[in-house]
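S.K.: need a structure here:
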Amino acid sequence: MQIRHTTNPTDVKAYTTERLRSEFLIESLFVEDQLKLTYTHYDRMIVGGAVPVKGSIELSAGDALKTEYFLERREVALLNIGGEALIAVDGETHELSRLDALYVGMGAKNVTLQSKDTANPARIYICSALAHATYPTRKISVETANPLHLGSIETSNERTIYQYIHADGVQSCQLMLGVTCLKPGNVWNTMPAHVHDRRMEAYLYFDVKPESRVFHFMGEPSETRHLVVANEQAVISPPWSVHSGAGTGNYSFIWSMAGENYTFKDMDIVPMDTLK
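M.R.: A predicted model of the protein is given here:
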């Protein structure tokens, strides 16, 4: 498991491109038959990925968490962006199609990930946060997620936000998760930008064509930076940072949040005339 420590926004102003990428970009999440995890000290979120091919992969952090099992003091969301997935939670198996998600609450001891068809393996995104209570395991499909249709073709940001785990949907302690899909011909995922100083966020960009890239904007509103992101790479967004992106083509991304407040609307909009 990689460990990423928190950073000071004043110091980040002096970071090189290489340093920015090493602190905030997760370049490799999906490797066949490996569990790839990154632990960030921003709200203690764990972000990862798994591609089970030859057999099942156990959700385990080894001795990194100093707990008996992964979900002893945590909750987790698992969202599939590949072929059919089979996820077993303490002996009960859940089948996930593409863009289906599974929430697993604190206390589940054995979680294993497997592909239904090894010729078309699952690609399972993993997002975990600390928990203080146990909520039941729930499967969420994209058809049952709450859709928000935002933006327009005139502003190049026509998109649908699917809310999976949130205050009015599947319940959790603090983890929130959903998927945003941009319509063809649209490139901006959020603008005007915003910050939410009470919680951090992670983005996993996917459905990015091999020849395309997403320019992810970050930093304080008065001192923005950017990361150039390829397909299936993730970004750690600190609470003090804007998080907005523009692509060379349309794309999708999974967003997940953890922190102080459990409401989707807890954000501070940054007016365009103050963004620099």
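
S.K.: C-alpha from now on. contacts and neighbour counts both.
M.R.: Noted.

S.K.: so where do the strands sit in the stretch 1-150 of the chain?
M.R.: For the stretch 1-150 of the chain, the strands defined by DSSP state E, counting those that start in this stretch cover 2-4, 25-26, 35-40, 46-50, 57-58, 74-80, 85-89, 92-96, 101-104, 111-115, 124-130, 138-140, 146-150.

S.K.: quick one, the fourth one and strand 124-130 angle?
M.R.: Between strand 46-50 and strand 124-130, the angle comes out at 160 degrees (axes from the mean of the first three to the mean of the last three C-alpha atoms, to 10 degrees).

S.K.: and the angle from strand 46-50 to strand 111-115?
M.R.: Computed by the same axes, to 10 degrees, the angle separating strand 46-50 from strand 111-115 equals 40 degrees.

S.K.: Would you mind giving the strands of the stretch 1-150 of the chain as TSV with distance to residue 218 and mean neighbour count added?
M.R.: Putting the strands of the stretch 1-150 of the chain into TSV (distance: least, C-alpha to C-alpha, whole Å; neighbours: other C-alpha atoms under 10 Å) gives the following:
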stretch	distance to residue 218	mean neighbour count
strand 2-4	17	14
strand 25-26	11	20
strand 35-40	17	21
strand 46-50	18	25
strand 57-58	33	18
strand 74-80	25	26
strand 85-89	33	22
strand 92-96	32	16
strand 101-104	27	24
strand 111-115	33	23
strand 124-130	21	26
strand 138-140	30	18
strand 146-150	22	14
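
S.K.: run this one through as well so I can compare:
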Amino acid sequence: MLSVETRHAIDPTTAKGLDTSGLRAHFHAGGLFAEGEIRLIYTHYDRLIMGAAVPAGGSLTLDHVAECGTASILDRREMGILNIGETGTVSAAGTDHAVRKGEVLYLGMGSGPVTFSGDGRFYVLSAPAHRACPSRLIRKEDARRVEMGAAETSNKRVILQFLHPEVAESCQLLMGYTQFAEGSVWNTMPAHLHDRRTEAYLYFGLGPEQRVFHIMGRPDETRHILMANEDAVISPPWSIHCGAGTGAYTFCWAMAGDNVDFTDMDMVAMGELR
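M.R.: Model (predicted):
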């Protein structure tokens, strides 16, 4: 079963007037992981698609998506797939990929229909592409590892970069995830933004009673959205993105836009936040 929801882009002036339900309607994405289903959100922010496929021991095929305007979803797109569940199989272009928990599969433009099977819980990101790059399964040990923060500032974490120019070639999609040490909860403070690309986050590894306060908005008009386990959020180019949780957590980040320079960001001093 396939379902697709469209999210239109809105400007920061409109966003600052939204109440809690309005913010969640535009930016929050819950309930993506449904057994036996593929659920996608097609955003008008850099035409990024985010969603999930949960075959639940069976098989699900992602092929025609009307919103893409092509016969098959990857005719003019690329895709990154993160498995946050048990080992599962992703099949595309005649190749079966056994994807273990914490691994990322990259599928280049023209890879054809994508079939998900087994016990995986697959998080799916897709961006438009203008050239075909080689498909590749990226193991955790192959990811670029960046350690940041400290226990004293409650932000000790490791960033694992999978779709990154130094790891695996892509057209415009960047993707990886950040894991926090026990006792660390703050991410990306001081905050930053990057007007040249959209970002999306999936928060996972949270207990049933845990939450993450995802902070967004212009630096002088901040808002927050409460995130539960396996909730995702759209972070538009004009918005900061940072957060704090009630305990350690992991989040997957993905970006699409004008460039693939991971460090291309505009820092915001703490004193500028309101």
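
S.K.: Could you tell me the TM-score of the two chains?
M.R.: Comparison of the two superposed chains (TM-score structural alignment, normalised by the length of the second structure) gives a TM-score of 0.97, and 271 aligned residues with a C-alpha RMSD of 0.8 Å.

S.K.: Dump the strands of the stretch 1-150 of the first structure into JSON lines; add distance to residue 170 of the first structure as well.
M.R.: Conversion of the strands of the stretch 1-150 of the first structure to JSON lines gives the following (distance: least, C-alpha to C-alpha, whole Å):
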{"stretch": "strand 2-4", "distance to residue 170 of the first structure": "29"}
{"stretch": "strand 25-26", "distance to residue 170 of the first structure": "27"}
{"stretch": "strand 35-40", "distance to residue 170 of the first structure": "24"}
{"stretch": "strand 46-50", "distance to residue 170 of the first structure": "20"}
{"stretch": "strand 57-58", "distance to residue 170 of the first structure": "24"}
{"stretch": "strand 74-80", "distance to residue 170 of the first structure": "11"}
{"stretch": "strand 85-89", "distance to residue 170 of the first structure": "17"}
{"stretch": "strand 92-96", "distance to residue 170 of the first structure": "16"}
{"stretch": "strand 101-104", "distance to residue 170 of the first structure": "8"}
{"stretch": "strand 111-115", "distance to residue 170 of the first structure": "19"}
{"stretch": "strand 124-130", "distance to residue 170 of the first structure": "15"}
{"stretch": "strand 138-140", "distance to residue 170 of the first structure": "7"}
{"stretch": "strand 146-150", "distance to residue 170 of the first structure": "10"}
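
S.K.: which one of those lies closest to residue 14 of the first structure?
M.R.: In this view, these are compared for proximity to residue 14 of the first structure by C-alpha to C-alpha, and strand 25-26 is the closest at 16.9 Å.

S.K.: contact partners of the closest one?
M.R.: If you take C-alpha atoms under 8 Å, 6 or more residues apart in numbering as the criterion, strand 25-26 of the first structure is touched by 38, 227, 229, 233-236.

S.K.: So which of those sit within strands?
M.R.: 38, 227, 229, 233-236 (DSSP state E).

S.K.: if we can go back for a sec, and of the strands of the stretch 1-150 of the first structure, who's closest to residue 67 of the first structure?
M.R.: Of the strands of the stretch 1-150 of the first structure, the one closest to residue 67 of the first structure (C-alpha to C-alpha) turns out to be strand 74-80, at 10.2 Å.

S.K.: what's that closest one packed up against?
M.R.: In terms of contact count using 3 or more C-alpha pairs under 8 Å, 6 or more residues apart in numbering; DSSP states H and E, strand 74-80 of the first structure is assigned the packing partners strand 101-104, strand 124-130.

S.K.: now the last one: which residue numbers in the second structure?
M.R.: What that stands for is strand 124-130 of the first structure. Mapped onto the second structure with TM-score structural alignment as the criterion, strand 124-130 of the first structure occupies residues 122-128.

S.K.: Give me the contacts around that stretch.
M.R.: Where contact means C-alpha under 8 Å, 6+ apart, the residues beyond stretch 122-128 of the second structure that reach it are 46-54, 76-85, 172-173, 254, 256.

S.K.: one step back: which of the contacts of strand 25-26 of the first structure sits closest to residue 20 of the first structure?
M.R.: Using C-alpha to C-alpha, residue 227 is the member of those that sits closest to residue 20 of the first structure, with 7.5 Å.
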